[in-house]
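Q: What follows is a predicted structure for the sequence shown.
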Amino acid sequence: MSRINSLSKRVAIVWRGDRQARAEARSETSRLRAVFEALSRHGIAAEAAVWSEDLTGEVRDQLLRVDGVLVWVDPISTATHERRGRLDALLSEVAASGVFVSALPEVAAKMGVKAVLHRTRALGWGSDTAFYETHSAFSLAFADRLAAGPRVLKQNRGNGGIGVWKVERAGAGDGVVVLEARGESAPRTLPLPAFVEERAADFETGGGLVEQPFLPRHLDGMVRCYMSGDRVVGFGHQLVRALAGPEAGPAGPRLYSGPTDPRFQRLRTLMESDWTPGLARTLEIASDALPVIWDADFLLGPPGPEGDDSYVLCEINVSSVFPIPDEAPEELAKTTARRLSAIKAKRLIAAKSDPAEDLQ
C-alpha cells in the first residue's frame, strides 16, 4: 500500500489561538508534533484546527470535512479567562453529524469537573468529599465540616489552579486562614462569614464548589496517571507546593515515565482493573467514549495495612492534557485508529441493512 493510500482517515487537532496562529499552524512546529507523527504512523492524516470564538465558523467548516476531531483546549484560558462554551456547542454539532470527537463535551462535563470527586467518592480513590450546588447549601454546611480540620475548596469547572483554596481555622474565633493555589498568593486571615460570602460568585461562574480534606502527605508528591481510553499509558511524578507555605521550598519539575514504571504498578492495576471501570459505570460513560487522552492526579493517603501507599484522587483532566509521556502519543494514536475503524464498521453494517445509507 502506498504512503498516500495508507493515510485513509483524516483527523483535525484543535487548540486555542488567534487568526495569525491559525494561518501559521504547522504540525512540524506544533507542541503536539509527536501526536501528529504517531497518527500518521497509524494511517491517519492529521491537520491543525486552531480555534477561537471569532474563528468558530471557519473551524466548523473544517471539522465537518474530517473523520475525527481531537481537542486540546482548556475549559478556561489561563491568559484571558475566556471559557469554551461556543467550542463545546460546535463539537456537539460535529459529533451529531457522525464525526468522531474526543473528548465529547458531555463526557468532559462528567469527567473533567471537580464534581467527579464527589460522584466517585465510593471508589477506592475517594475521600470525605462534599459538593455544594448552591451558595446557601455551602453557607449552611461548611463551618461544621471545617471543624474537622483543614479543607480544600475547588471550583467545579476550572484548571491551572484557578479557583482552589486551602481553608483552616485561625484560633478559637470565627477567623480562617485562606491560601489560594494559583500564583504566589500570600495567606489571608479573615472572618469565616466574609470568606463564605466571597464564594457566592463561584456558583454563578464556576458551577459550584467541591470540598475535600486537606491531605497531610501532599508534600510527598503528586502522581499523574495518563490514560488512553481505559489503559494506562504513562505516569508523571512531581513535588507540588500549591497550598503550601514558602517554608516548603519550591515545586519540582514533573518527571515522566512509561506505563511499566515499577514504582506505580499497583496504581496501574487499580486504574485498569477497578477504578476506570468504576468511573465509567458511575458516570454512565461507555468505555469507547472515554477520551483518547486523559489523566488522573493523585496525592498520597495513609499507608495501608501492608504498608502500601494509598492514593486519593484530586483531579481528572480531559480537555488539554499536555505535556504527556513519550510513550503516550503512540497509544493515543492506536486508540484513535480503533475508534475510527469501529465507526466505519458500524456504518458498513448500517449500509447493509439500509442500502440508502450514505457511507461518505
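A: Looks like it arrived, so ask away.
Q: CA atoms for contacts and neighbours, from now on please.
A: OK.
Q: centre of the chain versus the longest helix along the chain, how much separation?
A: If you go by DSSP state H, the chain has its longest helix at helix 328-353. In terms of Cα atoms, centre = their mean, to the nearest Å, the centre of helix 328-353 is set 23 Å apart from its chain centre.
Q: which strands and helices sit next to it?
A: If you count contacts as 3 or more Cα pairs under 8 Å, 6 or more residues apart in numbering; DSSP states H and E, helix 328-353 packs onto helix 33-41, strand 100-102, strand 222-228, strand 231-238.
Q: quick check: angle from that helix to strand 222-228?
A: Per axes from the mean of the first three to the mean of the last three Cα atoms, to 10 degrees, the angle that helix 328-353 makes with strand 222-228 is 30 degrees.
Q: can you pull the contacts of Phe264?
A: Phe264 sits next to Phe235 when contact means Cα atoms under 8 Å, 6 or more residues apart in numbering.
Q: Give me the three-state assignment for it.
A: helix (DSSP: H, G, I helix; E, B strand; the rest coil).
Q: The structure to be compared is supplied as follows:
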Amino acid sequence: MKKAIVVFEVEGGSDKTFNGHRKDTMPIVEAIREKGWDSEVVFYRPEWADAIFDYVSKNFGGYISRVNPGNIPGGEKGYFDLLMKLSDQAGLVGMSRPDEMMSYGAKDALVKLAQTDLVPEDTYAYYEVDEFHKTFPKSISYGERVLKQNRGSTGSGIWRVQLADKELAAKVEPGTELPLDTELKCTEAVDNHTEVKKLGEFMDFCDQYIIGDNGMLVDMRFMPRIVEGEIRILLVGPHPVFVVHKKPAAGGDNFSATLFSGAQYTYDKPEAWQDLVDMFADARPVIAEKLGGDNIPLIWTADFMLDDGDNGEDTYVLGEINCSCVGFTSELDMGIQQKVAEEAIKRVEAKA
C-alpha cells in the first residue's frame, strides 16, 4: 500500500488564491500529512497527461480531484481519461472518479429520480436542440419553470422562466403550445438579473447549453418556497457534516441562493435539520439504484427546497447534487479538511 494521496488541480481560474491553489486544497494536503501520510498537489495540463500518469501511478495510492470542470484546459475529456486510467489501470482509489461525478453530479440525475419522492415527476431533460424546441413551448404553459444547464457553476445558466403577461399566464390552458413570439420573463440565478425575451429567441439562446460534450438542459417546475431558502447538506462520504440554509436576497423575482447574488447563509449542525438528514439517509438506497451504484463521492452536497405536502406539512424537493469540486472555503474552521483526510485514508486502506 502506498501511503500517499495526490491532490489534482489546474492552473488559473477564479477559484484560486495568490498562491495558485484553491483555498481549501492545501488544508486537505496538510491534514493528510498530519496523519503520517504523504500528500502533494499535481497540476494537470493536457500535454503532461502521460508524465502525470507515470509519476502518480508509481508514487500514490489514491487521488483527490479539486478541479472545477469549467476550468480544465483542453476540455474535460483528457482529464477524465487520465483519472479513469489511474483508477482502472494503476489501481488508485479515485475520489471522485469521473463516472461518479457524472452519475451523481450531472443535472439529469434529477430526471432519473423523477419517479421518486425526491423530485417532481414533471422534470425533464433535453439532450437534443430539436427536442427542446418541440417540447418547451408546451412545458411553459403549465406554469413557471426552471431551466438548468449541465455545465457552469454559481448559478450560471440556471434560469427562472415565466410568462411576462400575467393575464395570459392566468388563462392559458395547460398543455397549450405557446407561439414563439410569446414574451417571457427570464431571471438568471448567477446574479438575479432579469431579461424579457420572446419564447423563440430565448430557446435559440439556450441552444448553447445543449450543444457540445455532455450538453443538456433540465426543465423543472419552479418551487415558489425557494424564497424561504435552499437547504444544502454537505457530506464527507456518507457522513453529513453541516447544513447550510441559503436564503435568497429579498425582492423582485430573486431566487438565487448563491453568495455572489446576495443570498444570506446560515450554518447549522445536521441535528438542526434532523428530519431532512434522516429523509436523505433513507433515500440513499433509492438514489444509488437510480444513479447506477453506491460509490459515494468523497465530498458532495445535496440541495433541497421546501414544498407543501398533501397534509400541509413541510416536505423537501431535491434541486441538485454536486460532487465534481465542492468547495468549503468558508468552513475551514469547522475542521472539514480533517474529516476529508480521514475518509480518504480510510478508502485507500480499505482497498489495500
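A: Received it, and whenever you're ready, just let me know what you need. For clarity, every value in this text was computed on a predicted model and none was experimentally measured.
Q: where does the TM-score land?
A: With the length set by TM-score structural alignment, normalised by the length of the second structure, the two chains reach a TM-score of 0.82; 325 aligned residues with a Cα RMSD of 3.1 Å.
Q: thinking again about what came up before, determine which of the helices and strands packed on helix 328-353 of the first structure approaches Ala115 of the first structure most closely.
A: Among these, strand 222-228 comes nearest to Ala115 of the first structure, with 18.6 Å by Cα to Cα.
Q: which bit of the second structure covers that closest one?
A: The aligned range for strand 222-228 of the first structure in the second structure is 230-236, by TM-score structural alignment.
Q: so how far is that stretch from its chain's centroid?
A: For stretch 230-236 of the second structure, the distance to the chain centre is 11 Å (Cα atoms, centre = their mean).
Q: average distance between it and the first structure?
A: In the superposition with the first structure, the average deviation recorded for stretch 230-236 of the second structure is 1.3 Å (mean Cα distance after the TM-score superposition for the first structure).
Q: quick one: contacts for the counterpart of Leu190 of the first structure in the second structure?
A: In the second structure, the residue paired with Leu190 of the first structure is Lys197, using TM-score structural alignment. Neighbouring residues of Lys197 of the second structure by Cα under 8 Å, 6+ apart: 183-186.
Q: The counterpart of Ser136 of the first structure in the second structure and Lys148 of the second structure, how far apart?
A: Under the alignment (TM-score structural alignment), Ser136 of the first structure maps onto Asp130 of the second structure. Going from Asp130 of the second structure to Lys148 of the second structure by Cα to Cα, to the nearest Å gives 17 Å.
Q: now do Val277 of the second structure
A: On the measure of Cα to Cα, Val277 of the second structure and Lys148 of the second structure end up 25 Å apart.
Q: Next, count neighbours for the counterpart of Leu146 of the first structure in the second structure.
A: Counting by TM-score structural alignment, Leu146 of the first structure corresponds to Ile140 in the second structure. Neighbour count for Ile140 of the second structure, taken as other Cα atoms under 10 Å: 24.
Q: do Ser320 of the first structure as well
A: The tally of other residues near Ser320 of the first structure (other Cα under 10 Å) stands at 19.
Q: I'd guessed it sits against Trp72; true?
A: Yes: taking contacts as Cα atoms under 8 Å, Ser320 of the first structure lies within contact range of Trp72: 4.1 Å.
Q: Report the buried residues of stretch 325-332 of the second structure.
A: Judged by neighbour count using 16 or more other Cα atoms under 10 Å, the buried positions of stretch 325-332 of the second structure are 325-328.
Q: and the helices and strands packed on helix 328-353 of the first structure as TSV, adding distance to Ala25 of the first structure and mean neighbour count?
A: Formatted as TSV, those follow (distance: least, Cα to Cα, whole Å; neighbours: other Cα atoms under 10 Å):
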stretch	distance to Ala25 of the first structure	mean neighbour count
helix 33-41	11	19
strand 100-102	20	25
strand 222-228	25	24
strand 231-238	27	23
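Q: Just tell me which of the ones you listed ends up closest to Ser257 of the first structure.
A: Distance to Ser257 of the first structure, taken as Cα to Cα, is lowest for strand 231-238 among those, at 5.2 Å.
Q: That closest one vs the second structure, mean deviation?
A: Mean for strand 231-238 of the first structure is 1.8 Å (mean Cα distance after the TM-score superposition for the first structure).
Q: ok, and what's touching that strand?
A: 221-227, 251-261, 264, 268, 271-272, 324-325, 327-328, 331.
Q: Report the two of the buried residues of stretch 325-332 of the second structure separated the most.
A: Applying Cα to Cα across those, the maximum distance is between Cys325 and Phe328, 9.7 Å.
Q: related to what we said a few turns ago, just the buried subset of the contacts of Lys197 of the second structure, please.
A: Applying 16+ other Cα under 10 Å to these flags 183-186 as buried.
Q: Nearest to Pro73 of the second structure, out of those: which one, please.
A: For those, the nearest to Pro73 of the second structure is Cys186 (31.2 Å; Cα to Cα).
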